[in-house]
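Trainee: Quick one: sequence plus predicted model below, questions after.
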Amino acid sequence: MDNTKCIAALFDFDGVVMDTETQYSLFWNKIGKQYFPQIEEFGRIIKGQTLVNIYAKYFAGMEKEQQDITARLNQFEKDMAYEYIPGVVDFMKDLRAHGVKMAIVTSSNDLKMANVYKAHPELKELVDRILTAEMFTRSKPAPDCFLLGAEVFGTVPQNCVVFEDSFHGLEAGNAAGMAVVGLCTTNPKEAIADKCKLVIPDFTAFSFEKMKALLA
C-alpha cells in the first residue's frame, strides 16, 4: 500500500450494492431463449458487460432487434425492485468515517441509474463518484472502469479494493491490479473463491478494518 495516496473502495452496482442480479438473469435468459436457444443461461454469460458490448458481440448488424431489446430493457428497469444488499449502507458509512474514497463502478448506463436515483435519492450521498458505462470504452472484463476509479481519486491500484459478484467483474478487478472481494450473491462461493482475496455473502459482518487488512 502507498501511504502517500488515499484508499479507495470501488463497488460494482448490481449484485453488490443492490440486489438486482436475479431480476436481470430472468430478463436476459428470456432474451437468450428468443434469439439464441442453443445458449444456456445467456444471462450469466453477459453479466458485467455494457449494453453496447452485448450488442456488438451478439447482435451485430441487428438494428431492429437491438431497438426492441433496448425498449424492453428500459421498461424492465423502470419496474425493477431496487433493494440494498444487506449491510452495504452501514459499511459505506464506516468507510466514510475513516476517510476512504468510494465509487460505484458499473456497466449500467445513465438512463438505468436515473431509475435508481428515483428509488434511492440518498445513493449519491453515500459515495463520492458514480462511474457509468458512458465513461469508459471497454467494459468488464477489461480493467478500464476500475483504473478510471483509481484515477478520479488520484490514487494507485494497490490502494484500491474492488467489490464484485460477476466473473467478468472479478477478472476486471484482478486485471487492474487491485485487491478483489467477491460477493457470492450471484455465483456460488466455490465458483469465485479462486478469483478474489476474500468471499463474503454480504456486508453485515464486514468493516473498514477488515478491508484495510487486505491492502497490507
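Mentor: Noted; the coordinates are in hand. Residues are numbered from 1 along each chain as shown.
Trainee: make it CA atoms for all contacts and neighbour counts henceforth
Mentor: Noted.
Trainee: residue ranges of the strands in this structure, please?
Mentor: 8-11, 101-105, 129-131, 160-164, 179-183, 198-200 (DSSP state E).
Trainee: Run the chain-centre distance for the helix with the most length in the chain.
Mentor: Once the chain is assigned using DSSP state H, the helix that runs over the most residues is helix 63-79. Centre-to-centre, helix 63-79 and its host chain are 20 Å apart (C-alpha atoms, centre = their mean, to the nearest Å).
Trainee: Next up, a structure to set beside the first:
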Amino acid sequence: MTTSPALATRFGLPDGVEACLFDLDGVLTRTATVHAAAWKEMFDAFLRARAEQSGEAFVAFDPDHDYEAYVDGMPRADGTRSFLASRGIDLPEGSDDDAPGSATVAGLGNLKNEIVVRRIREDGVAVYDGSVEYVRAVRAGGLRTAVVSSSANTADVLRVTGIEDLFDARIDAGVARERNLRGKPAPDTFLAGAAALDVPARKAAVFEDALAGVEAGHAGGFAVVVGVDRSDQAEALRAHGADVVVADLSDLLDR
C-alpha cells in the first residue's frame, strides 16, 4: 500500500509519510494517570517501609515531577531503576517470579503491575476521543497504524477500550522482551513497529506524550515526532526531540 503526499499533508504530517506509530498511555488512552497513581502507591509503600527501618525521613513519590522525570514511557524495570537511582537506592534485580513488593527491581515492578491491573479492572479505561478520531482519519486516508507501548497490558487495554481493530501491528512489553528490544528512550520498539508495517523509519510518524518516547522517536530517524502535551510540558517535549507539539491529535486534522 502506498500513500500520496496529498493524503499525508491532510493529517499535519510531512509529505511521504505512510505509517503512524502511536504510544498508548497518554496518547490514545487516559491510562497515564492510572500508571502514575500505581507508581506512587507502589513506591510510597516501599519508601515508607524503608524509612521506618532506617529512621530516615519519608519522602513520597511525586506523581507529577517524579513520574515525568524518571518513569513515564519507560519499561517497568527501567522506570523502577531510574527512580530508585534518583533517591540513591540500589536494589538487586531479582527475577520475574519475585513476589510483588519484594525489595528487588522485579519485585517492585511486579507490585506496580498488579496495582495497574487492579485499577483498570475496577475503574476501566477511557480513550482520548480526539486521538481515536485521528487514527480513524489516517486509516481512512490509507496510512498504516501501529501501537508501540512499554506497557505489559497493551493488548488488554486495547480490547477493553474497543480500539484494537484500529491497528495493523502491536509492539508492547511482551514483544520487546521476546525480541530483546531496548526500551524507550532507545528507538528499538518504534523501529520494530515500522518494520512490522513494512515501512522505513523515514516514512513513519511517531506520536508520543512521554519525554523518553519523543527521545526514542528522535533517535530513530523518523519522518516526524509529534509530541502530545497532556501535562503542560510543551517546551520539554520539544527539547527532547518533538518536531511538532499539539494538545490533542485532533488538532492535526485542521492543519
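Mentor: Looks like it arrived, so ask away. This is a predicted model, so every value here is computed, not measured.
Trainee: picking up where we left off before, list just the one of the strands of structure 1 that sits closest to Arg44 of structure 1.
Mentor: With C-alpha to C-alpha as the criterion, Arg44 of structure 1 lies closest to strand 160-164 of these, at 14.3 Å.
Trainee: angle of that closest one against strand 179-183?
Mentor: Going by axes from the mean of the first three to the mean of the last three C-alpha atoms, to 10 degrees, strand 160-164 of structure 1 is angled at 20 degrees with respect to strand 179-183.
Trainee: circling back to that earlier point, next, format the strands of structure 1 as CSV and append distance to Asn53 of structure 1 and mean neighbour count.
Mentor: CSV is the format used below for the strands of structure 1 (distance: least, C-alpha to C-alpha, whole Å; neighbours: other C-alpha atoms under 10 Å):
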stretch, distance to Asn53 of structure 1, mean neighbour count
strand 8-11, 20, 25
strand 101-105, 16, 24
strand 129-131, 17, 20
strand 160-164, 19, 29
strand 179-183, 23, 25
strand 198-200, 28, 18
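Trainee: Include distance to Met113 of structure 1 when you put the ones you listed into JSON lines, please.
Mentor: Output for the strands of structure 1, formatted as JSON lines (distance: least, C-alpha to C-alpha, whole Å):
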{"stretch": "strand 8-11", "distance to Met113 of structure 1": "14"}
{"stretch": "strand 101-105", "distance to Met113 of structure 1": "11"}
{"stretch": "strand 129-131", "distance to Met113 of structure 1": "9"}
{"stretch": "strand 160-164", "distance to Met113 of structure 1": "18"}
{"stretch": "strand 179-183", "distance to Met113 of structure 1": "21"}
{"stretch": "strand 198-200", "distance to Met113 of structure 1": "25"}
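Trainee: Tell me which of those sits nearest to Lys112 of structure 1.
Mentor: Nearest of these to Lys112 of structure 1, taken as C-alpha to C-alpha: strand 129-131 at 12.6 Å.
Trainee: Find the centremost residue of structure 2, please.
Mentor: Residue closest to the mean C-alpha point of structure 2, counted by C-alpha atoms, centre = their mean, is Gly73 at 3.9 Å.
Trainee: What's the local residue count around Ala97 of structure 1?
Mentor: 10 (other C-alpha atoms under 10 Å).
Trainee: related to what we said a few turns ago, just checking, what packs against the longest helix of structure 1?
Mentor: Under the contact definition 3 or more C-alpha pairs under 8 Å, 6 or more residues apart in numbering; DSSP states H and E, helix 63-79 of structure 1 sits against helix 110-119.
Trainee: got the angle for the helix it packs on vs helix 63-79?
Mentor: Helix 110-119 of structure 1 and helix 63-79 are oriented at 10 degrees to each other (the same axes, to 10 degrees).
Trainee: Would you mark the buried spots in helix 110-119 of structure 1?
Mentor: Neighbour counts using 16 or more other C-alpha atoms under 10 Å place Asp110, Lys112, Met113, Asn115, Val116 of helix 110-119 of structure 1 among the buried residues.
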